[in-house]
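Enquirer: Give the three-dimensional model of this entry:
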Amino acid sequence: MTIGHIFHLIHVTGDLAELEAWYDDVFGVRRGFLDNHYLEDEKRDASLVVLGDVVIEPLAPAFREEGWEDYPLGRFYRRFGNHWHSIAWYCEDDIALWHQLQSNGIRILGEAADQPPSEDPVPIFTHPNDTVTQLEFLPTRMAITGLDPRFKPDFDPQWWRTNHPLGLHGMAYTTVLTRDLRRATHTYTTVLGGTVVGQSSSALTGTDDVYIRIGHSLVQLSIPNRGGTLAADDLAAHGEMHHAVCFRVDDLDRAEDYLRSKEIKTVARDDHTILTDPDTTHGAPFRFTCPAPGAA
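Expert: Below you'll find the predicted structure:
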């Protein structure tokens, strides 16, 4: 059930054109993977855009379609508004993964809900209550894998470091908020096969954190340890869910100056990490980090 690269991170919005223009303007994302795509089965519009080593899916319910609010993504938007939604990974052995999830009591949604994948592969979606946030696993044998620009020989994930004002290396980690750190850690290690690579407490974010390597990416599981923070407010308002994405940059001061020029406000920072105001990033918390010299 090998889990590999992140397929995408979904950023839900009520104005897809505005959000896509923002990603183009602020990050200079690479396009051509999937643009302006409507999916009838989900009544949603979306694109896939590449930023460093990760793909982000700006997504909105198809408001023009009757009944959009009755579909899962429509219900999510009505409840949470603009927010990070979920994490999707590529997986090598989707059949083994399906059985692993089932045997551990993880509810599966979508076409694979009632029976394991067959010769015709389909994405596997988890129930968000069982995996802290919704997770998707896309079999690498599906055709869309071959369209991913990151797997093309001419793709340079360091382009944003050498050519963009942010000096962006790629994704450092993505954060999932939980009320039960032990249960969440069990799910992401024992069930999903991740490896704990660190634990810490952050005065900046006001959280206790466990860092888990899953496939090629790092997930930060976090529980707030005090109130009055972005994490605490998000958990109180929305419950357990996908909370933030953190990108590594070369120079934190330079990155903050650039973000300010794009009207993105800093809500808190220390010597190594910036937390941006989600009101200035379309409802989704972004972080930018520049590790101390000698840090991994």
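Enquirer: going forward, measure contacts between C-alpha atoms and count neighbours the same way
Expert: Will do.
Enquirer: So Arg107 versus Thr131, what's the distance?
Expert: As for Arg107, its distance to Thr131 is 9 Å (criterion: CA to CA, to the nearest Å).
Enquirer: Show me which of these two is the more surrounded one.
Expert: With neighbours defined as other CA atoms under 10 Å, Arg107 and Thr131 compare such that Thr131 has more, 24 against 18.
Enquirer: List the buried residues in stretch 215-233.
Expert: With burial defined by 16 or more other CA atoms under 10 Å, the residues of stretch 215-233 counted as buried are 215, 217-225, 229-232.
Enquirer: could those residues be laid out in TSV, adding distance to Ala296 and secondary structure?
Expert: Below are the buried residues of stretch 215-233 laid out as TSV (distance: CA to CA, whole Å; DSSP: H, G, I helix; E, B strand; the rest coil):
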residue	distance to Ala296	secondary structure
Gly215	17	coil
Ser217	14	strand
Leu218	12	strand
Val219	15	strand
Gln220	15	strand
Leu221	19	strand
Ser222	20	strand
Ile223	23	strand
Pro224	25	strand
Asn225	26	coil
Thr229	26	coil
Leu230	26	helix
Ala231	24	helix
Ala232	28	helix
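Enquirer: Following up with a second sequence; could you model it the same way so I can compare the two?
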Amino acid sequence: MSQHPRDTVAPAYRATMMFHPSHHVPDLAAAEDFFRSVFGRDSTPMTILWQGKRDSGPDYSTFTLINDVLFDTIDPRRYILHGEQGYPTVKTPHLKALGWYVEGMTELFGELRGRGIRLLSQLDEPAEGDEPPHAAGAPMPLFFSHPEDTGIRYEFMPPPPGVSPLDPRTEPGWTRPALSADDPLGIVRGSHHTVLTDRPERVLTLVVDVLGGSVIGEGRDEVRGTTCTWVRLADSIFEYAVPDEGTAAHTDWSVRAPQDTYHAITFQVADLAKVERHLASQGVRVAARSDDTLVVDPATALGVPWGFTTAVLPGDDRD
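Expert: Here you go, the predicted model:
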């Protein structure tokens, strides 16, 4: 799997929770409308962080909590750091990256650098030395992995010191919401995140050998047409998937190759027929299906081939 097996001694850092998927869109208002109509969820603008303060802050992002998955939607045109647009403008929405809350940021920073994994600041500048860089304009440590070394640009940040107005999961005692009869999709929980790759060993070095994730299974995703390694890390399951040629997944991966592609999120649901009826009512088409899983057409679903399944992945023993 990797040339760097994880030390048997517990490290001085720990990934505590997946922070969020990030998703780049050309129109934040349209994205909010999509989550409201299709997922039945309202979104919280980033500007809530500056509510009641004299100066307003950035307005490039909005957050949507979908059961246990916090989703971050970004309009790159508004993502201005020190007078420069930090991400290229997009015409078609697409998942971008993901990241984790980490306890022991300095220790993780040193471990990654010691393994030769290059790291970047929020301004995409090389992060060197013994201390991690801070967020642009804030004292919080924040850094990213170099996509050539880890497949995509993964984000690492410390857990918030208190309850975050953008992330209700930081509330003491928070638990995953129970299945609700009012949920138009009947979502039980986030099932897994699909990252497309032709070099699974590259990302497994990060998520297993360094961060301590566990490989819970290997097999096929016949609906998407991929060969998969499933990893549990902190509260989430990640599907590292090598796509078959000729599939929609392979087409998506090839756009960014030889880097990896954050392709999709799949939710576990209670009733697949209910999901399909609601999606049809909102103009979201189904692109592929099996008896227990369906994948939507991203052209009708904010650029994401969302998955919905009544199945549980082999080895997924989360409560």
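Enquirer: TM between them?
Expert: Once superposed, the chains reach a TM-score of 0.86 (TM-score structural alignment, normalised by the length of the first structure), with 288 aligned residues with a CA RMSD of 3.1 Å.
Enquirer: which residues of the stretch 1-150 of the second structure fall in helices?
Expert: 28-34, 105-114, 147-150 (DSSP state H, counting those that start in this stretch).
Enquirer: Which of those sits closest to Thr197 of the second structure?
Expert: helix 147-150 (10.5 Å; CA to CA).
Enquirer: Test my guess that Leu230 of the first structure contacts Thr205.
Expert: Yes: in this structure, Leu230 of the first structure is within contact of Thr205 by CA atoms under 8 Å, at 7.2 Å.
Enquirer: Quickly list what's touching both of the two.
Expert: Overlap of the contact sets of Leu230 of the first structure and Thr205 (by CA atoms under 8 Å, 6 or more residues apart in numbering) is empty.
Enquirer: now the end-to-end length of stretch 215-231 of the first structure.
Expert: Terminal-residue distance, stretch 215-231 of the first structure (CA to CA): 25 Å.
Enquirer: do stretch 73-91 of the second structure as well
Expert: 14 Å.
Enquirer: contacts for stretch 20-37 of the first structure?
Expert: In contact with stretch 20-37 of the first structure (CA under 8 Å, 6+ apart) are residues 45-51, 58, 147-149, 164, 259, 262.
Enquirer: Of these, keep whichever come out buried.
Expert: Here, 16+ other CA under 10 Å leaves Asp45, Ala46, Ser47, Leu48, Val49, Val50, Leu51, Pro58, Asp148, Pro149, Leu259 buried among these.
Enquirer: counterpart of Phe151 of the first structure in the second structure?
Expert: For Phe151 of the first structure, the aligned residue in the second structure is Thr170 (criterion: TM-score structural alignment).
Enquirer: and if you look at Val197 of the first structure?
Expert: In the second structure, Val197 of the first structure lands on Ile216 (TM-score structural alignment).
Enquirer: From Asp75 of the second structure, how far off is its match?
Expert: 35 Å.
Enquirer: ok, back up a step: quick check: the match of Phe151 of the first structure vs Phe238 of the second structure, distance?
Expert: 22 Å.
Enquirer: do Glu201 of the second structure as well
Expert: With the distance defined as CA to CA, Glu201 of the second structure ends up 14 Å from Phe238 of the second structure.
Enquirer: shouldn't Leu211 of the second structure be in contact with Thr16?
Expert: No: Leu211 of the second structure is beyond contact range of Thr16, at 10.0 Å (criterion: CA under 8 Å).
Enquirer: In terms of neighbours, single out the busier of the two.
Expert: Between Leu211 of the second structure and Thr16, counted using other CA under 10 Å, Leu211 has the larger neighbour count: 22 against 15.
Enquirer: sorry, back to before: I'd like the contacts of stretch 20-37 of the first structure laid out as a markdown table, including distance to Asp94 of the first structure.
Expert: Shown next, in a markdown table, are those (distance: CA to CA, whole Å):
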| residue | distance to Asp94 of the first structure |
| --- | --- |
| Asp45 | 26 |
| Ala46 | 24 |
| Ser47 | 24 |
| Leu48 | 22 |
| Val49 | 25 |
| Val50 | 24 |
| Leu51 | 26 |
| Pro58 | 25 |
| Leu147 | 19 |
| Asp148 | 19 |
| Pro149 | 22 |
| His164 | 37 |
| Leu259 | 39 |
| Lys262 | 41 |
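Enquirer: Of these, which belong to strands?
Expert: Using DSSP state E, the subset of the contacts of stretch 20-37 of the first structure located in strands is Asp45, Ala46, Ser47, Leu48, Val49, Val50, Leu51, Pro58.
Enquirer: Now check the third one against the second structure: what is it aligned to?
Expert: Residue correspondence to the second structure (TM-score structural alignment): Ser47 of the first structure is matched to Thr62.
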